[in-house]
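K.L.:
Give me a model of this one.
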Amino acid sequence: MQKKLKLWDAIMLVMGSMIGSGIFIVSADMMRNLGSGFWLVIVWIVTGVMTVAAAISYGELSALFPKAGGQYTYLKEIFGKRMGFLYGWGLFTVIQTGTIAAVAMAFGKFTAYLVPSLNDASPLFQSGEFKITWIQILAIAVILLLTYINTRGVQSGKLLQNVFTGSKIIALVGLIAAGFILVDFSHLSENFSLGFDSFNNFKKDLSGNFLKEGWEPIGGMALLGGIAAAMVGSVFSSVAWESVTFVSGEVENPKKNIVKSMIYGTSAVMILYLAVNYVYLNALDRDSIAFAANDRVAVAASQNIFGNAGTVIIAVLVMVSTFGCNNGLILAGARVFQTMAKDGMFFKSAEKNNKNEVPENALWMQGIWASVLCLSGQYGNLLDMISFVIVLFYMITVFGVIYLRFKKPDLERPYKTWLYPVTPIIYLLIGTGFCVLLLIYKQQYTWPGFLMVLLGLPVYYFINRKKQTDQ
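P.N.:
Predicted structure coming up:
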C-alpha cells in the first residue's frame, strides 16, 4: 500500500471519526440518568480517562503490528483467527456500518432544520411501522457520495477529512468561547451544587419513562446503575478512534505515527467534549438539559447563546461534523474488510485494489450494507445493543497487551505502553465495571449485541469447513 497519510492526516482521522453527532445529543439522556452537573462531568472525565488509556495501550500493538486491519489484525495475531473474525463480523454487520448509518441519519435530521419540507414530506413508502422517508434517502445519498469520493483514491478522502475535521474543531472552539462570553446568566453553580450534597436523578413513571416533575435522591448501587446507563452515551460519543489503526498500511512511519495520532487525537477530543459540556451546564439549567426537545441539547444551548440564529448555527455545525465523521469511518472501515478478504475471512472480491490503489469493492460493500441499515430504521437500536460489545472488544484488545508481555516477552517493542501495567489495568477495571453494571441494570444494552456477534461463530466455522473441503 502507498504511504500517503502523514501524522497530521492520521490525527485528523482520529478526531474526525470520533466527533460525529453524539456530543450534540447524548448529554440530555445522561443528565436524566444522573440529575446533576457534577456527576455529568465526572462521567465524561471517567470516559476520557478510559478512552485515552485504551489509546495508549493500543499504541504498543500498533507498533508491533503496523499493518492494515488494525484491531482485527491485533486480535487475530494475539488470540487467533476466530477472535479476529468475530470482531470483523461485528464490525461489518453493525459496529462500523451501523455507526455510518446513524451518523448519516443525524446529517439528514439536522438538514431538515434548514429545509423543513424534508420533515413535512409524506413518506415515499409506508407499510405498518416500516417507512422510507426523504431524510433516509438523503442519508443514503451522503453514504454513497462519500463512498464514491473514497474510491477516487486516498488523497481525495484525506483532503475531505482534513477540511471537514478542521472546520468542526474551529466551530466547536468558537461555540465553547461563545458559551462563556455571550451567556447572560450562568447556571454552573446551581448545576454543580446538586451533586455535592446528594445523589439524584429524575423520577420515572410505571413504564420507566423519565418525568419532568421533580427528582429523587439515589445512592449505592442505584447510583452506579445510573452512571453505567449514562456512560452508554459518553462511550458511544468516544468510540471509532481506533479507525486510524485500520489504515496503518497507508500511514507514513506507522510504528510511531499511529501511536502519536491515537494519543494526541483522543486527548484533544475528550478535552473538547468536557468543554462543550461545561457550555451546556453554563447556558442551561438542569431541566433544560435533561428535557431538551428531541434530546438536542446543543440546539437548546445555542439558542440561549445566539438567540434564534442558534438553531441554524448548530444545524450547520452538526452537518459539517457528521459529514466529516462519516468520511473517516468509510475511509477506514473498508481496509479491515479488505484485510479479512486476504485472510480468506470475507468476500474474495473485497481483496482487490482499483487503479487508484484503494479497495473499491470493499468500500461499496460497506456502503451498500450501511444504506440497507438506514432503510431498516433499526441502526439506533443496533448501536444501543452493540455498545457493550464494543467495550468488550476494547477490553480483550487491551488485555492482549498484558498477555503478549507474558507470552512473548522478548518481542522487540518499538513503543511500550506508558506506565505499564497501570494504564491497561485502569482501562480493564473501568471497562469491567461498566459491563457488569450494564448486565445488572440495563440488560437491553448487553445480550442482544452479544448474541449478534456470536452469530458470527457458525459463519466462521462454515467458512473454515469450506476451505478445508477445497483443500
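K.L.:
CA atoms for contacts and neighbours, from now on please.
P.N.:
Fine.
K.L.:
Give me the buried stretch members for the helix ranked longest in the chain, please.
P.N.:
Using DSSP state H, we find that the single longest helix of the chain is helix 309-342. Going by neighbour count (16 or more other C-alpha atoms under 10 Å), the buried part of helix 309-342 is 310-342.
K.L.:
Would you do the same for the sequence below? I want to compare the two.
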Amino acid sequence: MENKQEEVSSKRKLGLFDGVMLVMGSMIGSGIFIVSADVMRNLGSGYWLIVVWIITGVMTVAAAISYGELSSIFPKAGGQYTYLKEIFGKMMGFLYGWGLFTVIQTGTIAAVAVAFGKFTAYLIPALNDAAPIFQSGSYKITWIQILAIGVILFLTYINTRGVEAGKLLQNVFTGSKIIALLALIILGFLLLKSNFWAQNMSFEWASFNNLAKDGSGEFLKLGWESISGMTIVGGIAAAMVGSVFSSVAWENVTFVSGEIENPKKNVVRSMVLGTSAVMILYLLVNFVYLSALSRDGIAFAPNDRVAVVVSEQIFGSGVGTILIAVLVMISTFGCVNGIVLAGARVFQTMAKDGMFFKAAIANNKNGVPEKSLWMQGIWASVLCLSGQYGNLLDMISFVIVLFYMITVFGVIYLRFKKPDLERPYKTWLYPVTPIIYLLIGTAFCVLLLIYKQQYTWPGLLIVLLGVPVYFLINKKEQQQ
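P.N.:
Below is the predicted model of the structure:
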C-alpha cells in the first residue's frame, strides 16, 4: 500500500505553466492593493515610491535567478529547506523549517485569509457590523476571523484531494486575478478623470509628521516635513517592509519540486518568469495609483485601501468598491491556495529527516501529505484566532529576507566548496546577480536593525527559539 502511495506521489503532475501560476498566485495577495499608502507616508513622493518598488523588484528577481541554480542541483521536494540543510547542515535547515511552520508560511496563510474576510465584508456589511462572537478586554473573535478559518480549512481539504484539484483551483484563480489586474491597469489609464502624475513625481523627500492617529484610527493631517540624511535611508527601509512582504512566497514553487515535470529546468523558469511578471504588474498598478490620486489621496486612503479609492475614481463609488472587493477576494483566495498547496511538502520532507512530527510523512490515497496539510491548516487557524498574525508578519519580513540572503549566499559558497558539482542551470550573470541581492538585503536588514527594531528582534527571537527545540529533537533521536 505504501509503495503504491509513493508511486502516485512520484508522478510529475505540475508543468511549467502550473509552476508559473503557483509563483504568481502565491505572490499576489492583498499587499499590492494597500502597501503603497504606507510607502507614501514614509517617503512623501511618487518618484521614491516607484524607486522602492523597483528596488524590491530587482531584489526579488535576483533572488529567483540565484535560487534557480540550487533548484537544478537539488530538484527535490522541500525546496529552500532542502537547500539550506544540504549546504549548511541540518540545524540551519531546521531553523528555516521551524520559522516556516511557526509563522512564515502559516502566518501568511492567516493574514491573507483574514484579508479575504475583510474585503468580503465590503460586499456583506453585516460581517463588519456584527457583534464579536467573543470578547475579553481588547481580545475578540469576529465573524471575519471565522470566515478566514473557513477558507483555510476548505482549501486545505481541497488540497487533500490531490495535486490536480489544488492545481486546477490555483490556475483558475491566478488567471482570474491577472486578467482583473490588467483590466484595472488599462481602464485606469483610459478612464482617469484627472491626472496627478506630474504633481506626484517630484524628487523631494518628505515624511508624514509624527504619523498621529485620531480616535477612529484615521491619520490626522498634521502635514509633511522634509527629511534628509540618514532619515532618508531609514525611511526607505521602513517603506520596503510592505513592498518586500508583498513580493515574497515565490519560493513556494521550490517546495513542490518533487511534483514538477523536469524540475531541473522548470522550477527556475517558473521562478524567473513568475517573479518578473508580478513585479511588472506591481509597477504598472502603482503608475495607475500615481496618476489617479494625489500624494495625500494615496497616503491617507481609508484603511490604506488605495486600490478602492482609485477604483471609485474610475468607476464611481458603488461599482468601484464592489469591483475591487471582488478582485481582492479572488486574489487572496488564490494566494491562500498556493501557499497551502506548497507548504505542507516542506513539513513532510522535514518529518522524513526526523525534524517534524512523524505523522506528516505519509501520503494519502491521492498521493498528497494529508496530515501535514491539516497540521499547517490548524496552526494557521489558531494564528487567525490569536489576532497577532499582522504583527507577526511585520516582524517576520526581516527574517524572511535573512533566510533569502543565507540561501543566495549558498550559491556562492557551493561554487567554492563543490566547484565540480553538476549544475544543469547556472545563475545568470554570476557572481553579479547574487551579490546584488546580498548587498540590497544586507542594507535592508541593517537599516531595520538600526531604525525599526520592532520589525526585527521579535521575528529573530521566534526563529532562535527553534535552537533548543532542535537540540531536544536531536537528543531524542540519539536516544532511540
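K.L.:
Which residues are in contact with Lys348 of structure 1?
P.N.:
Residues counted as contacts of Lys348 of structure 1 (C-alpha atoms under 8 Å, 6 or more residues apart in numbering) are 341-342.
K.L.:
If you drop the residues flanking it in sequence, what lies closest to the residue most central in space within structure 1?
P.N.:
When C-alpha atoms, centre = their mean is applied to structure 1, the residue found nearest the centroid is Val239 (3.4 Å). Excluding the flanking residues, the one nearest Val239 of structure 1 by C-alpha to C-alpha, 6 or more residues apart in numbering is Met18, at 5.9 Å.
K.L.:
Any figure for the gap between the aligned residue in structure 2 for that neighbour and Val244 of structure 2?
P.N.:
Alignment note: Met18 of structure 1 maps to Met27 in structure 2; criterion TM-score structural alignment. Remark: distance between Met27 of structure 2 and Val244 of structure 2 (C-alpha to C-alpha, to the nearest Å) = 10 Å.
K.L.:
which part of structure 1 lines up with stretch 461-474 of structure 2?
P.N.:
Matched against structure 1 by TM-score structural alignment, stretch 461-474 of structure 2 falls on residues 451-464.
K.L.:
Okay, buried residues for that stretch please.
P.N.:
Quick answer for stretch 451-464 of structure 1 (16+ other C-alpha under 10 Å): 452-453, 456-457, 460.
K.L.:
Stretch 271-281 of structure 2 now?
P.N.:
Residues of stretch 271-281 of structure 2 classed as buried under the neighbour-count rule (16+ other C-alpha under 10 Å) are 271-279, 281.
K.L.:
In terms of distance to Gly57 of structure 2, which of those ranks first?
P.N.:
The closest of the buried residues of stretch 271-281 of structure 2 to Gly57 of structure 2 turns out to be Met279 (C-alpha to C-alpha; 5.5 Å).
K.L.:
which other helices and strands contact the helix or strand hosting Met30 of structure 1?
P.N.:
Assigned by DSSP states H and E, Met30 of structure 1 falls within helix 26-34. In terms of contacts (3 or more C-alpha pairs under 8 Å, 6 or more residues apart in numbering; DSSP states H and E), helix 26-34 of structure 1 is packed against helix 37-64, strand 200-204, helix 220-237, helix 286-290.
K.L.:
Apply 10 Å and report the result again.
P.N.:
With contacts taken as 3 or more C-alpha pairs under 10 Å, 6 or more residues apart in numbering; DSSP states H and E, helix 26-34 of structure 1 sits against helix 37-64, strand 200-204, strand 210-217, helix 220-237, helix 254-283, helix 286-290, helix 297-306.
K.L.:
follow-up on the earlier one: when Met27 and Val244 of structure 2 are compared, which one has more neighbours?
P.N.:
The neighbour comparison of Met27 of structure 2 against Val244 (other C-alpha atoms under 10 Å) goes to Met27, with 30 against 24.
K.L.:
Tell me who's in contact with that one.
P.N.:
21, 245-252, 274-275, 278-279, 331-332, 334-336, 338-339 (C-alpha atoms under 10 Å, 6 or more residues apart in numbering).
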